[in-house]
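1. below are the sequence and a predicted model; questions follow.
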Amino acid sequence: MRFELTTDQRDFAASLDALLSAADTVAAARVWAEGDHDPGLKLWQRLAEQGLTMLATEATPVELCVAFEALGRHAVPGPWVEAAAYLPVALGREVEGVATVAVPPRVPLALDADVADEVYVVADGALRTATAGDRQVSVDRTRRLFTAAPGEAVEHGDLDAAYDLAVLATAAQLLGAGERVLADSVAYAKQRRQFGREIGSYQAIKHKLADVRIALDFARPLVLGAALEPTPRAVSAAKVACSDAAYLATRTGLQVHGAIGYTQEFDLSVWITKVRALVSAWGTTADHRARILESLTGRP
């Protein structure tokens, strides 16, 4: 099986990358974390006009993964997994505006419920409208998490399929974030000089960056394979691989950048905290490893 994007899919990826590269997404993410949603909502509208909110119902999971990799690469704020992956499948329609959802126990809190036009929660096996409650703390300041009190049940589709697509979208986001951290770390290693030479010329640095490159390259086929056939085992494998690869990228990025990498003011921190949050979002690594094991052995 060949895991290669078509010309149209590559063009779609290039157009999204061009749009997001010109949008100053880091600035939008930083003010989103402080409660100023205006730049992020303007970006949301532009991306919705590009068709991102209809990908789950009008395109294939491959296009969805292409889009979410771009969102991860540029650290775009907002409940994109909820509004563009989970809810369109759960509701059987494209979501109008901004929407979010909590799916306990794996997703106990609703992301950005304070800015969402529609808030939902899965309770007693049904999708229900919800009311946002108290805000909870996240390691990623751009992820504003809220409790959700269930209300009336609404008509819904396959919630398991919706969950699997959300997991796959999160995996693609992690892949994009890992690629961005690696690219920035390589660029920094070529510029930073110690003892009269670029630090990227040292074998120890080269080996660490190469390990990240290999991890990301091994994770990408799992994402594309799950996009072609999104079974529970496939999407869980993609989430585990992308979580491990992106987390390795952030650890290596911190080591390459040194002390500056730990500062909140440095842009690397935006991706480091986002990766750390996404690793446990839509099911922890342990949850997905257990699901893979169960699918192989038939025992919970």
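-> Alright, I've got the coordinates.

2. could you use CA atoms for every contact and neighbour count after this?
-> Will do.

3. against residue 244, how distant is residue 77?
-> Using C-alpha to C-alpha, to the nearest Å, residue 77 is found at 22 Å from residue 244.

4. quick one, which of the two is more surrounded?
-> Neighbour count, other C-alpha atoms under 10 Å: between residue 77 and residue 244, residue 77 has more, with 27 against 21.

5. any chance you could map the strands in the stretch 51-200 of the chain?
-> With DSSP state E, counting those that start in this stretch as the criterion, the stretch 51-200 of the chain has strands at 99-102, 110-111, 118-123, 126-136, 145-153, 193-194, 197-198.

6. just send these back as TSV, with mean neighbour count and distance to residue 31 too.
-> TSV is the format used below for those (neighbours: other C-alpha atoms under 10 Å; distance: least, C-alpha to C-alpha, whole Å):
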stretch	mean neighbour count	distance to residue 31
strand 99-102	28	20
strand 110-111	30	16
strand 118-123	23	22
strand 126-136	18	17
strand 145-153	18	16
strand 193-194	11	33
strand 197-198	13	34
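
7. could you dump those strands into JSON lines with distance to residue 15 added?
-> Below are those laid out as JSON lines (distance: least, C-alpha to C-alpha, whole Å):
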{"stretch": "strand 99-102", "distance to residue 15": "25"}
{"stretch": "strand 110-111", "distance to residue 15": "27"}
{"stretch": "strand 118-123", "distance to residue 15": "29"}
{"stretch": "strand 126-136", "distance to residue 15": "34"}
{"stretch": "strand 145-153", "distance to residue 15": "30"}
{"stretch": "strand 193-194", "distance to residue 15": "35"}
{"stretch": "strand 197-198", "distance to residue 15": "34"}
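
8. so which of these comes closest to residue 171?
-> Closest to residue 171 of those, according to C-alpha to C-alpha: strand 110-111, at 16.9 Å.

9. tell me what that closest one is packed against?
-> Contacts defined by 3 or more C-alpha pairs under 8 Å, 6 or more residues apart in numbering; DSSP states H and E place strand 110-111 against strand 99-102, strand 145-153.

10. put this beside the first:
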Amino acid sequence: MDFQPTEDQRALRAGVRDLLAGRYGREALRASVDGGGVVVDRGLWRELGEAGFFALRLPEAAGGVGLGLPEAVLVFEEAGRVLLPGPLVATHLAAGVVPGAAAGTAVVTAFDLGGGLVTHLAQADAVLGAADLPAGQPVRSADPLTPLHRVSPPSSGDVSSYASTGALLTAALQVGSALRTVELAVRYAGEREQFGQPIGGFQAVKHLCAQMLVRAEVARTAVYAAAVTEDGGEIASAKLLADEAAVLGARDCLQIHGGMGFTWEADVHLHLKRAWVRAEQWRTAAEAEELLAAELLGSLP
């Protein structure tokens, strides 16, 4: 069997990468960080809608692209690479359910975090699974591009039917971020010199970069496999591996950057902070482990 992406899938991934490179490069990322709280670019959101990002899995008869989860994880991986902000997963899941979501004319968030927390509420037009847009109290977020609000009483928006797909798409975002931090670490290791040679020549730095790459590629393989099988246990495993690859990869990348990595000007901390938030979205590590344990126990004679 050949599990490599098809020519059409590679073309789809390349097209999304080109779109995001032109519309959300590093300058746009830094402008978002310094933009004073407005992190969802409505113009870009509509462009993503026109490109089929949100309607990717919607049937053609309903105005969608008619593709599946394998294609969806490829495009979400690209969004994770550039740290594209906004409730991408929730809006994608809302296509065909919430008017305007598929076209990118509506921003849809979801109660995908515990404790009644919701992301991007101030800029959202709807909450997935909820009848109305609730009021919320702003809560400080670790990630400057993921604003949080706490709603009390907690969510009336039921997202249980979306949890598995939401977890997989979030895992794809994490994989994209993990792969990007590998690139950032390798590039810096080749440029930064100590004792008359690039730090990438030192064994300790080589090992860190190698570990980052292995974690990212293993997670990517798990995400791709889960997108094909759509098995609940495999999706839980993929989320676990992707969260680990994104968080540990960003930490290792920061270590390779040294003191420079802790500065606001470097992008490394943005990957780490986003990875922390995503690790708590749709399915936490504890929830994924419980699901896997239940499956393993259920398979015992």
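-> Perfect, I can see it now. Fair warning: this is a prediction, and the values are worked out from it, not measured in the lab.

11. if we can go back for a sec, any chance of the helices and strands packed on strand 110-111 of the first structure in CSV, plus distance to residue 267 of the first structure?
-> Below are those laid out as CSV (distance: least, C-alpha to C-alpha, whole Å):
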stretch, distance to residue 267 of the first structure
strand 99-102, 26
strand 145-153, 22
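
12. how much space between the closest residue to residue 184 of the second structure other than its chain neighbours and residue 178 of the second structure?
-> Excluding its sequence neighbours, the residue lying closest to residue 184 of the second structure (C-alpha to C-alpha, 6 or more residues apart in numbering) is residue 253, at 7.2 Å. Plainly put, residue 253 of the second structure is 10 Å away from residue 178 of the second structure if you go by C-alpha to C-alpha.

13. residue 70 of the first structure: which of the helices and strands packed on strand 110-111 of the first structure is closest?
-> strand 99-102 (20.0 Å).

14. the second structure: matching residues for that closest one?
-> The alignment of strand 99-102 of the first structure onto the second structure (TM-score structural alignment) spans residues 108-111.

15. quick one: contacts of that stretch?
-> With contact meaning C-alpha atoms under 8 Å, 6 or more residues apart in numbering, stretch 108-111 of the second structure is reached by 87, 90-91, 94, 98, 101, 117-121, 124-129, 155, 157-159.

16. just stretch 6-24 of the second structure next, same as before
-> Stretch 6-24 of the second structure is contacted by residues 44, 71, 74, 75, 78, 79, 82, 84 when judged by C-alpha under 8 Å, 6+ apart.

17. farthest-apart pair in the residues you listed, please.
-> Checking those with C-alpha to C-alpha, the most distant pair is 44 and 71, at 20.3 Å.

18. looking at the two now, which is surrounded by more residues?
-> residue 71 (20 against 15).

19. map that one across to the first structure for me.
-> Using TM-score structural alignment, the partner of residue 71 of the second structure in the first structure is residue 63.

20. give the buried residues for stretch 203-215 of the first structure.
-> For stretch 203-215 of the first structure, a neighbour-count test (16 or more other C-alpha atoms under 10 Å) marks 205, 208, 209, 211, 212, 213, 215 as buried.

21. tell me the average deviation of it from the second structure after fitting.
-> Here the mean offset of stretch 203-215 of the first structure against the second structure after fitting is 1.0 Å, by mean C-alpha distance after the TM-score superposition for the first structure.

22. residues in contact with that stretch?
-> 182, 185-186, 189, 199-200, 241, 244-245, 248-249, 252, 256.

23. gap between it and the chain center?
-> Averaged C-alpha coordinates place stretch 203-215 of the first structure at 23 Å from its chain's average position (C-alpha atoms, centre = their mean, to the nearest Å).

24. in helices only, show me the buried residues of stretch 203-215 of the first structure.
-> 205, 208, 209, 211, 212, 213, 215 (DSSP state H).

25. now the residues you listed as a markdown table including distance to residue 225 of the first structure?
-> As requested, those are arranged in a markdown table below (distance: C-alpha to C-alpha, whole Å):
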| residue | distance to residue 225 of the first structure |
| --- | --- |
| 205 | 31 |
| 208 | 27 |
| 209 | 25 |
| 211 | 22 |
| 212 | 20 |
| 213 | 19 |
| 215 | 16 |
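
26. among the contacts of stretch 203-215 of the first structure, which two are most distant?
-> For these, and using C-alpha to C-alpha, no pair is farther apart than 199 and 241, which are 28.4 Å apart.

27. look at these two and report which has more neighbours.
-> Just comparing residue 199 of the first structure and residue 241: by other C-alpha under 10 Å the higher neighbour count belongs to residue 241, 24 against 21.
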